[in-house]
Structure formats: structure tokens, C-alpha cells
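Colleague: For reference, the sequence and a predicted model appear below.
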Amino acid sequence: MRLLCLLTGLALLSRISHAQPSPTAQDIAAIKGQCGCHDVEFVYAETFAPDKNYSFKDRYRAKGTEWVFVEEDRPGKIVIQHLLVIGASTPGETMVIKHWREDWLFENTSLLKFDQNATWKRVRLTPAQAKGQWTQQVFEVDDSPRYEGSATWVHADGRHFWESTADAPLPRREYTKRSDYNVLRRTNHHEITADGYVHEQDNDKIIRTESGDQLLVSEKGLNTYKRTDEAKCQAAKAWWQKNRAYWADVRAVWNEVLASRTTVALRGQVKGNVLGRELDELAASAQQSTYNSAASRQLIRQTIEKYLK
């Protein structure tokens, strides 16, 4: 299965298409076609506001290098991890940041839907609704929930894409800067390209109250992933080897916590601290001695539970 991550997305899909596989095999190839070391550009621009007096915010643009790889692969589930590499072209000054994670589940009928105020509520799909679909579960850098959407991968006219709409918290680029809206309704379009993939977004910034939802402003986003020299991600690969066992335990604890709840609500801070920082500190401690998974999971669970309402 590792070969699926070594071939470029469209080349792999072409090979599979000529073999006349099942649609599911094409889906899996497309999901894994996102793998690789990428130069990434993030671009966002607000486009429309119903209130003519609204003051459009400045456009956002950022660049980076990101290693995207399959961390877990079993029937009906593919876990893809993103690691951000800062200073990838400057040896000796490279820094690796654990970035977001996406789990892909086939014909999944149980989703967490974001409500507001760091609260998610479980919703159910019927088997008929979920038939042939893949759920993309997106998680924060601390592996807490972010948003989930379900849709069918489309393979037609030489294109391979997946598109779904889901409510989400404010993006990291805005959640510390803005309080004029509280829900980001994201239409996510993932499409495999010849040299990587594109994550296109049509977003609505929503003010949600007890009386309903009100559109503040719409936004266009374009995250372009282009494969680059694998050497630029070598630091990320080395970092993951050292930290993989710990973050696998964080993931396992979160899976257990989320599976038992119909509503998930998180505290932003506990005694002036935040969950991501505490989990990072535990990760650093885990590097200081022989790693004990059972003891680590206990500490991880205690830490996460402090932030659950």
C-alpha cells in the first residue's frame, strides 16, 4: 500500500482507471493521491456581504512546506497527517509543527456537527444516505474535533474530486482576531492535480443566534499543494519518527472520548492554559525517558478531560 503514496495522484489514478477497478479503489487512490512533500500557498479573500456598510477585511496569503502522509490505513478508514515545515530550505534552522489531521471513513453514518462556542452535536445518516460516501473528519493540531462532512468522490472527464459543506469553528488565521461571527460554513472541494492537489473553499461567515443564522460575509479560499523535493520534508519525517507513538496515543484517547458522547463541548482555557500547549508539554516529557504507552494514555486522558465541559 506504500506504493500508493509514492506515485503522483493522477498517475496512480490513471493506472487504476485503466485496470477498470471498483469505484472504491479509485476513491482510495484519490485520497492517497494527496500524499507527498508539498510547497503550499494559502489564499483567502472576502467576496460578498449583504450589508453594504460592511468593511471587507484584508486578503490573506501565506506560504509553507507541508508533508502529507498516510498514518493509518485499514479497510474503510484512512488517516492522513499534515506536518508543517518552517525554514525547509534553510538547513539547521528548520522547525516542524504538527498541523491538522484528516480521517477518511467509508459509508460512515455517525458525524459530529459543529454548533457554536466549541460545541459539536452528533448527527446520524441512514445507510442509504451514506452509501458510497466518504466522511472527511478534520481535527485540530491537538487532535480535538474541528468539522466533518460526507460526500461521494467523483471520477469523471479525467477529474477526481470530492466536495462537501460543513459548519466549523473560526479558522486559526482569524479566531484570535475576530468576534463578529461565530460559525464558518465551509464548502470544501478537494481535487487531485498532476502535481499535487487543490483544496478550494467557498465559505460563509455566519452569525448564529437563538433566532437563526445570519450571513456576515462570504469568502473564497484556495489552498494549492504542489509536490516538491522530498528532501525539504526530511526534518518532518525524522520528527514524526520520534513523536509518532505519543500522538498515536493522543489519537486513541480522543477516539475513545468522542465515541462515547452525543455532544462534545470544550473549554478554551483551564487555569490560563490551553489544551494544545499541555499536550505538547506531555510530548516533550515523553521524549525524556523510555516511552510507556499505558502511563502516557492515562496522563493524556486526564489532560483532555480537564477541557471537556
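Modeller: Received, thanks. The structure presented is a predicted model; accordingly, all values stated were derived computationally and were not measured.

Colleague: from here on, contacts and neighbour counts on C-alpha atoms
Modeller: OK.

Colleague: Return the distance of stretch 28-40 from the chain's centre.
Modeller: Offset of stretch 28-40 from its chain centre (Cα atoms, centre = their mean, to the nearest Å): 13 Å.

Colleague: Identify the residues contacting it?
Modeller: Residues from elsewhere that reach stretch 28-40, judged by Cα atoms under 8 Å, 6 or more residues apart in numbering: 4-10, 12-13, 16, 63-70, 160-161, 192, 196-197, 223-230, 232-233.

Colleague: and the gap between R159 and E210?
Modeller: To E210, R159 is 41 Å away according to Cα to Cα, to the nearest Å.

Colleague: Counting neighbours, go ahead and name the busier of the two.
Modeller: Neighbour count, other Cα atoms under 10 Å: between R159 and E210, R159 has more, with 12 against 5.

Colleague: For the stretch 201-309 of the chain, which segments count as strands?
Modeller: 212-227, 263-265 (DSSP state E, counting those that start in this stretch).

Colleague: Please identify the buried residues of the first one?
Modeller: Same thing as strand 212-227. Using 16 or more other Cα atoms under 10 Å as the test for burial, strand 212-227 gives 215-227.

Colleague: How about stretch 254-269?
Modeller: Buried residues in stretch 254-269 (16+ other Cα under 10 Å): 254, 263-266.

Colleague: Compute the first-to-last residue distance for it.
Modeller: By Cα to Cα, the extent of stretch 254-269 from end to end equals 18 Å.

Colleague: picking up where we left off before, and the contacts of stretch 28-40, which are buried?
Modeller: Neighbour-count burial (16+ other Cα under 10 Å) applied to the contacts of stretch 28-40 gives 4-5, 7-10, 12-13, 16, 65-70, 160-161, 192, 196-197, 223-228, 232-233.

Colleague: Among the residues you listed, which are located in strands?
Modeller: Here DSSP state E is the test, and the buried ones among the contacts of stretch 28-40 give 65-70, 160-161, 192, 196-197, 223-227 as lying in strands.

Colleague: Greatest separation within the residues you listed: which pair is it?
Modeller: T65 and H160 (23.5 Å; Cα to Cα).

Colleague: Could you point out the longest helix of this protein?
Modeller: helix 234-259 (DSSP state H).

Colleague: mind listing the helices for the stretch 1-150 of the chain?
Modeller: Secondary structure of the stretch 1-150 of the chain by DSSP state H, counting those that start in this stretch: the helices cover 3-6, 9-18, 23-32, 127-130.

Colleague: before we go on, here's another structure to hold up against the first:
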Amino acid sequence: MKRILFTLLIISIGLQTTAQTNKKELDKEAIKKMCGCFEVTFNFAETFNYSNDSLYKPSKNKVSKGLEWAQLVTDKEDQIEIQHLLQVGSPEQPMIVKHWRQNWLYENTNLYSYNADNVWTYENKSADEVAGQWTQKVYQVDDSPRYEGSATWVHVDGKSYWENIANAPLPRREYTTRSDYNLTVRGNRQEITPYGWVHDQDNSKVVRTANQEDRVIAKEKGYNTYKRVDDSKCAAAAQWWVDNQEKWALVRTKWDEVYNKNKDLHLEQKVDNKVLYKHLFGEGYEDQKSIDQLIESFVKE
């Protein structure tokens, strides 16, 4: 009898392991479906106003379009990294803009949570908290941190999606025009669709002040659609990455060194009156030493 029970236990463990492996492969397949060439439409609209200021003006609806090349940078067992590149302008002479980067890590325990005012708080989760989950780490155009969150990919009723709530800085379309809030609480849903994928957002615009309760001044809806098109349409962006990937590998190497210290991170807004991406997008930062020194100048100890 004991031998039978032991055999059944071994079979059960084997079936669970196989199921977990199959689930993980489905997760990876879904994530990699976000790679390729897409016609993108970015839609944002402020939906609810909670401000006590009678002169409060909601943000205008924002709709923009473009081509986006999502380049697979890393494809490992527990890591999938995708670099996004915007391709805008005329098809004959397009302009390429290095866009955001997303890094997916399986059962990752180290995260950085944005805490307003250019400060990210380091968090260490237990292995039990992140079992079966993927962390999505989203980075700015200069590979500095943006927001991170851990959740489980769901595959049900023919759908594949991932949902998470994460604290983030103001988006660029807001921080150049708004100063009445300092934190975005992002509700993110990434769902794979028959035409490509969609980034569905329910965001809160929050005022965070030390030793006070967070105050929500408005809600925002974001709905960004990525419609897959032939990769040839993004040939210019794909070539740009071939030509520039070595430099950005050096940038990621330095940032990884910073992140791997596993401690709170406070960044300067500007150095020499310029934000980091303007330094990196300019001339003079092509080798590891100069890139290291530049990024270190933005990291407050």
C-alpha cells in the first residue's frame, strides 16, 4: 500500500511539474508576441476629476499614431527583454526614436517601486509571493527606471493577458505641462489580440506628500493598440538597432550595476542643465567609461 501511495505521489508531482512547464511556455509565447512591427495608436483621456481646486483644468485628450518596432533583445529561460523603437516621418526618410524598454523576469524577487520625486524604493519579495509570476520592468528611453510590477499571466477562454498596478512617474506628455501631481498609479493590462496586442490602462493622478495620505486628483484612461503589420515596414527601425545596439548594451550594463545594489534609488532630474536622455542621445557617449561616469553623475548616494 505504501509503495502504491508513493508511486501516486511521484506521478502527481511529475504532472504538476509538467503543467507548470507548459504554463511557463505559454507565458513566454505570449510575451514574445509583443515583438515585431506594429501600427500603434496611443489614446489617453482624463475621465474623472476629484480636485478641490475650482480652477482645475483636466488634461486634453491625447491621440497619436506611428510605427513601432519591438526588438527582441534577450530570450532566456527566465528572461525576455524587448526594446521599442518609434519610426515616424515619411516612409522615404523616417526618423527613429529610441522608445521604452520592457524586461520580463520569471519569479523575480527584486523590484523598485516609484515613490514620487525621482525616488524608487527597493522591495524584496519572498519566493512564495512571486511563484509562477512574471515581473515586467519598464524603463525610460535612457534605460533609467520607470515602473515595475509582478503578476501572473492568465490564459483562459482564448485570451492571454497580464494585469498589475504599479507606481510610476508622470508620463512625458504630462510632466512637461503639469505640476499639480507627482505620482501616477498605473493599472496595466497587456492582452494579446488576434490583430496584435493592446495596452489597456486605468491610471490615477496622485499627490504624494511625506507623512500624509495620498490624494487622487483625477483618473485617466489609456488604450494603446498595437496592430501587427509586415516587418518590412519597420526596416529602418530594425536597421537602426543593428547600428546602435552596442552602445545601448553598454548603457544597460551600467544600469544593471546600479540596480543590482538592491537599495533605494534617488536620481537627479538634470545634470549640467540637461536630462539624461539628452546627454545619451547626443555625441560623446560611446564607450563604457564615459557612459558609466554620466550615469553615476545622475545617481544620488
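Modeller: It's in. Given the structure is predicted, the values throughout are model-derived calculations rather than measurements.

Colleague: Among the strands of the stretch 201-309 of structure 1, single out whichever gets nearest to T24 of structure 1.
Modeller: Closest approach to T24 of structure 1 among those (Cα to Cα): strand 212-227, 23.7 Å.

Colleague: Quick one: average offset of the closest one versus structure 2, please.
Modeller: Following the fit onto structure 2, the mean deviation recorded for strand 212-227 of structure 1 is 0.5 Å by mean Cα distance after the TM-score superposition for structure 1.

Colleague: Check the burial of V119 of structure 2 by counting its neighbours.
Modeller: 18.

Colleague: Could you do I82 of structure 2 as well?
Modeller: When counting by other Cα under 10 Å, one arrives at 23 neighbours for I82 of structure 2.

Colleague: what's the closest non-adjacent residue to it?
Modeller: Excluding the flanking residues, the one nearest I82 of structure 2 by Cα to Cα, 6 or more residues apart in numbering is L72, at 4.7 Å.

Colleague: Show me what the one you found aligns to in structure 1.
Modeller: Residue pairing (TM-score structural alignment): L72 of structure 2 is matched to V70 of structure 1.

Colleague: residues in contact with its match?
Modeller: Applying Cα under 8 Å, 6+ apart, one finds that V70 of structure 1 lies in contact with 5, 32, 35, 78-81.

Colleague: Could you export those as CSV, including distance to A238 of structure 1?
Modeller: Output for the contacts of V70 of structure 1, formatted as CSV (distance: Cα to Cα, whole Å):
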residue, distance to A238 of structure 1
C5, 18
K32, 21
C35, 17
I78, 22
V79, 19
I80, 17
Q81, 14
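
Colleague: From those, keep the buried residues only.
Modeller: By 16+ other Cα under 10 Å, these give 5, 32, 35, 78-81 as buried.

Colleague: tell me which of these is nearest to K121 of structure 1?
Modeller: V79 (22.2 Å).

Colleague: Go ahead and confirm that closest one touches D103.
Modeller: Yes - V79 of structure 1 is within contact range of D103, at 4.4 Å (criterion: Cα atoms under 8 Å).

Colleague: Overlap in contacts, those two.
Modeller: By Cα under 8 Å, 6+ apart, no residue touches both V79 of structure 1 and D103.

Colleague: Not counting sequence-adjacent ones, nearest residue to L280 of structure 2?
Modeller: Nearest non-adjacent residue to L280 of structure 2 (Cα to Cα, 6+ apart): D142, at 7.0 Å.

Colleague: what sits against the counterpart of the one you found in structure 1?
Modeller: Aligning on TM-score structural alignment places D142 of structure 2 opposite D142 in structure 1. For D142 of structure 1, the contacting residues are 275-276, 279, by Cα under 8 Å, 6+ apart.

Colleague: would you list the residues you listed in TSV and tack on neighbour count and distance to L308 of structure 1?
Modeller: Shown next, in TSV, are the contacts of D142 of structure 1 (neighbours: other Cα atoms under 10 Å; distance: Cα to Cα, whole Å):
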residue	neighbour count	distance to L308 of structure 1
L275	21	10
G276	15	13
L279	20	14
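
Colleague: Out of those residues, name the ones that lie in helices.
Modeller: 275-276, 279.

Colleague: Closest one of these to A238 of structure 1?
Modeller: Distances from A238 of structure 1 to those, taken by Cα to Cα, are shortest for L279, at 19.7 Å.

Colleague: Save the helices of the stretch 1-150 of structure 1 as CSV, and put in distance to K177 of structure 1 too.
Modeller: Shown next, in CSV, are the helices of the stretch 1-150 of structure 1 (distance: least, Cα to Cα, whole Å):
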stretch, distance to K177 of structure 1
helix 3-6, 37
helix 9-18, 36
helix 23-32, 33
helix 127-130, 37
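
Colleague: Tell me which of those sits nearest to R244 of structure 1.
Modeller: Closest among the helices of the stretch 1-150 of structure 1, using Cα to Cα: helix 3-6, at 18.3 Å.

Colleague: residues in structure 2 matched by the closest one, start to end?
Modeller: Going by TM-score structural alignment, helix 3-6 of structure 1 sits over no part of structure 2.

Colleague: Which strands and helices lie in contact with that helix?
Modeller: With contacts defined as 3 or more Cα pairs under 8 Å, 6 or more residues apart in numbering; DSSP states H and E, helix 3-6 of structure 1 has these neighbours: helix 23-32.

Colleague: Report the distance from the helix it packs on to the chain centre.
Modeller: In terms of Cα atoms, centre = their mean, the centre of helix 23-32 of structure 1 is found 18 Å from the chain centre.

Colleague: quick check: angle from it to helix 9-18?
Modeller: The directions of helix 23-32 of structure 1 and helix 9-18 differ by 170 degrees, with axes from the mean of the first three to the mean of the last three Cα atoms, to 10 degrees as the criterion.

Colleague: Report the mean deviation for helix 23-32 of structure 1 after fitting onto structure 2.
Modeller: Helix 23-32 of structure 1 sits 0.2 Å off on average (mean Cα distance after the TM-score superposition for structure 1).

Colleague: Just the buried residues of that helix, please?
Modeller: Under the neighbour-count criterion of 16+ other Cα under 10 Å, helix 23-32 of structure 1 has 24, 26-32 buried.

Colleague: Not including adjacent chain positions, what is the nearest residue to E148 of structure 1?
Modeller: Q137 (4.4 Å).

Colleague: What of V251 of structure 2?
Modeller: I291 (6.5 Å).

Colleague: Right, I'll call it a day here.
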